[in-house]
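> Below are the sequence and a predicted model; questions follow.
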Amino acid sequence: MRILISGAGVAGPVLAYWSNRRGLSPVVVERTSAPRVGLGGHAVDLFAPAVEVTARMGLDRALREARTELDTMALVRPGKPMVEIAFDALAPAFADDRHVEIMRGELTTMLHAATRDDVEYRFGDSVRSLHEDVDGVEVTFESGSTRRFDLVVGADGLHSAVRRLTFGEEGRTLHHLGGYLAVFSVPSHLALAGRTVLYNGVNRIAAVYPVKQTGRARAVLVFRRTGPGPRDHRDVAAQRQFVRDTYAGEGWEVPALLDAMEHADDFYFDSISQVRLGSWSRGRVTLVGDAGFAPGPAVGGGTTLAVVSAYVLAHALAEARGDHVAALAAYESRVRDYVRTCRDAAPRAMRDGIPSSRAHRAANTAALRLLPRLPGWAHRRLLARGVSSALSSFTLPD
């Protein structure tokens, strides 16, 4: 089976690896001109099922050596000492040895290295159109070339071109949760040393954490704002201004972070939106990861979903022995409840994590101080509905 995979981020290479291992013929097309390698992006969490997939790829040791080694959150309280809490006290899944936090750029570097010798990559190109007939899909690329495939998989993220070509414009498939995310590098002048320092405003938060490999730090700004944001998701100038306007007047280190943002060459911005589809397959086209069911950047565990869904799809394709209809039905059946559980938890995470008032902010601070002191049964019950628990709940096929 000839498979075109659009997207070389996380889901794409995982699907390519396991498809190739199972005797299929994957080709990966990626619009960027070179592999997405290095230390870019933000810290992402891989929970137990995703860590198991990467371990089966032989990446366990490399993954653990690349851990961010962030173990503590320090909560800023103006005029008062910071409140510090261990991450593994925030959720049982963080204490699990099968949880790994890693910089996204390091993860994509590992995944590309694991596939580049066995899988065909086409960089600097993307899908322009899809024409399906009874025998396959004719794909026209932006470069002008055409090729035929038995299956096309969109692994091209929240703003998926494959999803748009197959299911219609973004307005029909994206559901905005009312929040936004900005990530960029900043000088590491705070005493971070394994700590994520978190500042809570009303309807906005700012976090800074160290990147051990570079000696610098990452700033993460997550905020809730009514009204439309920047219309073009590639208009960086408008995005920066939107962030600056939102955080105007905030205290702590926020003004310095905004100044650093203006000069950051790795600035990333997007809305916190979910992809909601009744089915993420149509004919010989299907979607994995954020392209099909993004739970929401920064709140829903999209990286774990990307790894798991890619693995399950490859497994279903191999089991079906060329029957794409049976394979896609099995794929959706196996991951649907998992996707729904994680996606349903994401709005709660954003609602609870971004204070909507001063009273909400005070309540969050009090809860964080109380959490480590709760008895084990109360702690587990309180956190059982969280995103991390949902993400750890999937059992992989062999």
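Right, received. Where do you want to start? Note that the structure is a prediction, hence the values are computed from the model and not measured.
> CA only for contacts and neighbour counts going forward, please
Noted.
> Wait, Phe223 touches Val183, no?
No - if you go by C-alpha atoms under 8 Å, Phe223 and Val183 don't touch, sitting 11.9 Å apart.
> Name the residues that touch stretch 15-30?
Contacts with stretch 15-30, where a contact means C-alpha atoms under 8 Å, 6 or more residues apart in numbering, come from 1-8, 12-13, 114-115, 118-127, 310-311, 313-315, 317-318.
> Please, a PyMOL command that selects the buried ones among these?
Buried residues within the contacts of stretch 15-30, by 16 or more other C-alpha atoms under 10 Å, are selected in PyMOL with:
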select buried, resi 1+2+3+4+5+6+7+8+12+13+114+115+119+121+122+123+125+126+127+310+311+313+314+315+317+318
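> quick one: buried residues of the longest helix anywhere in the chain?
In the chain, with assignment by DSSP state H, the single longest helix is helix 324-353. Neighbour-count burial for helix 324-353 flags 324, 327-328, 330-332, 334-335, 338-339, 341-347, 349-351, 353 (criterion: 16+ other C-alpha under 10 Å).
> Then stretch 216-223?
Buried, per 16+ other C-alpha under 10 Å, within stretch 216-223: Ala217, Arg218, Ala219, Val220, Leu221, Val222, Phe223.
> by contact count, what packs against the helix or strand containing the second one?
Using DSSP states H and E, Arg218 maps to strand 216-224. Using 3 or more C-alpha pairs under 8 Å, 6 or more residues apart in numbering; DSSP states H and E as the contact criterion, the elements in contact with strand 216-224 are strand 174-186, strand 204-211.
> let's bring in a second model and compare:
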Amino acid sequence: MTSRHAVVSGASIAGLSAAFWLRRTGWEVTVIERAPSFRDGGQNVDVRGVAREVLTRMGLFDAVKAQNTTETGTVLVDESGDVRAELPSDGPDGATAELEVLRGDFARTILDHLPEGVDLRYGETIDGVDDRTVTPSTGDAVTASTGADLFVTTSTGHTLHADLLVIAEGVRSTTRDRLFGDEVERNELGITMVFGTIPRTPSDDDRWRWYNTVGGRQIHLRPDNHGTTRAILSYARGADLTSLDRAEALAEVRKRYADAGWEAPRVLDGFDTSDDVYIDHLTQIRMKTWHRGRVVLAGDAAWCVTPMGGGGASLALTSGYVLAAYLAQQPRDMESALIAHEKWMRPLVDDVQKLPPGIERFAYPQTRLGLTLRSLADKAMTSSLFAPLTAKLTQVADTDQQLPEIEPAESPADPD
């Protein structure tokens, strides 16, 4: 019997989780990544809910925990930096989770523990996909045998013959758009977020400090385990800056935060020299199906939940396990396996994507009155009476479903 071959496009959490579990269950795996090398850095992510069990099954719980950012809690501060409320951080899934790590550290841990034999190719992208299981005239998937052909052509001129393509390229996946086209629904939330790493100062502590001010503006400062501080500027009702070059975009952000107060000048100056500034216009990705033929989407490419919903890293990690498990259980019926994967994951994704009504007005007050009402609401929500209810807002990727069991490694072998 010949082992089946999977091509995974994207080498962050979703792609690496899929590569880890597909290889663990006997697949030959090739991972291609557009970046010239592994991308370290990034902002905080966390491992919550069922993803904690997935991490345990990977044998990586302690390794990820050792990468903790050192953050111990979450506080809301005023313009002077004084604490006006503290969010619940009790238990593993509090506002500051037990497993609170940087995206790059998390992905690096998975990368360093990939099973032997995973082929990693950096500086490469997908130029074309010829899936013989897709009807060329309509683009609709048809029933296919396990011997169906899938050819993936890359930017370096290679053609990879695969049995499965996993697209884990992120929210702006070009391969997804090429293959799924109009089926991709984009729900723009009207929120701009600017992320970056700035020098740590003596005034920084081990808490996530969160500041709101008028004009729908937020400032966040969070400790990391690398001797620096992770900063976020987030605001509502702004233009999409993602098409601008860095200098133009940061100039617009500086105008927006000119009178924001608190640590705004420090963050703006820090971003000017930071080497990892990232600007995002938050957009949910919604799709009726995450697969077609032998192509399956994973992570933000399939269901970007955005930081407003949270839990993106946990969903990405879990998806890789669930996908591999069902493919291992049904090696001769890929369509049924991909349907099972989607059926298991869909409730978790839908739960996170359903944002509370009016969340933008509450999270990003525009006026002084709105800010005062927000402050009163924060005090009520963090009081001893309502704190248990507030704590539930951070419980994402939580499910009563049992994880599917992984079958022996020989099960994915091609019977032909």
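Structure's in. What do you need? These figures come from a predicted structure and were not determined experimentally.
> And the TM-score between them?
Once superposed, the chains reach a TM-score of 0.89 (TM-score structural alignment, normalised by the length of structure 1), with 386 aligned residues with a C-alpha RMSD of 2.4 Å.
> could I get the helices and strands packed on strand 216-224 of structure 1 as CSV with distance to Glu30 of structure 1?
Shown next, in CSV, are these (distance: least, C-alpha to C-alpha, whole Å):
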stretch, distance to Glu30 of structure 1
strand 174-186, 22
strand 204-211, 27
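> Redo those as JSON lines? Include distance to Glu101 of structure 1 and mean neighbour count.
Formatted as JSON lines, those follow (distance: least, C-alpha to C-alpha, whole Å; neighbours: other C-alpha atoms under 10 Å):
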{"stretch": "strand 174-186", "distance to Glu101 of structure 1": "16", "mean neighbour count": "21"}
{"stretch": "strand 204-211", "distance to Glu101 of structure 1": "12", "mean neighbour count": "24"}
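> what about those, which gets the closest to Met82 of structure 1?
Nearest to Met82 of structure 1, of all these, is strand 204-211, at 13.4 Å by C-alpha to C-alpha.
> ok, residues contacting the closest one?
Strand 204-211 of structure 1 is contacted from outside by 68, 70, 188, 192-200, 216-224, 247, 254, 354-355, using C-alpha under 8 Å, 6+ apart.
> hmm, 7 Å instead?
By C-alpha atoms under 7 Å, 6 or more residues apart in numbering, the residues outside strand 204-211 of structure 1 that reach it are 68, 188, 192-200, 216-224, 354.
> circling back to that earlier point, so which of the buried residues of stretch 216-223 of structure 1 is the closest to Pro295 of structure 1?
Nearest to Pro295 of structure 1, judged by C-alpha to C-alpha, of the buried residues of stretch 216-223 of structure 1 is Val222 at 15.3 Å.
> What residue in structure 2 is paired with the closest one?
Counting by TM-score structural alignment, Val222 of structure 1 lines up with Ser234 in structure 2.
> Now that match: closest residue in space, sequence neighbours ignored.
Nearest non-adjacent residue to Ser234 of structure 2, counting by C-alpha to C-alpha, 6 or more residues apart in numbering: Met193, 4.3 Å away.
> Could you pull up the contacting residues of the aligned residue in structure 1 for that neighbour?
Taking TM-score structural alignment, Met193 of structure 2 has Leu181 as its aligned residue in structure 1. Leu181 of structure 1 sits next to Leu221, Val222, Phe223, Phe269, Asp270, Ser271, Ile272 when contact means C-alpha under 7 Å, 6+ apart.
> how near is the closest residue in space to the first one that isn't next to it in sequence to Tyr247 of structure 1?
Sequence neighbours aside, Ala206 is the residue nearest to Leu221 of structure 1 in space, at 4.6 Å (criterion: C-alpha to C-alpha, 6+ apart). With distances taken as C-alpha to C-alpha, to the nearest Å, Ala206 of structure 1 is found 9 Å from Tyr247 of structure 1.
> All good on my end, thank you.
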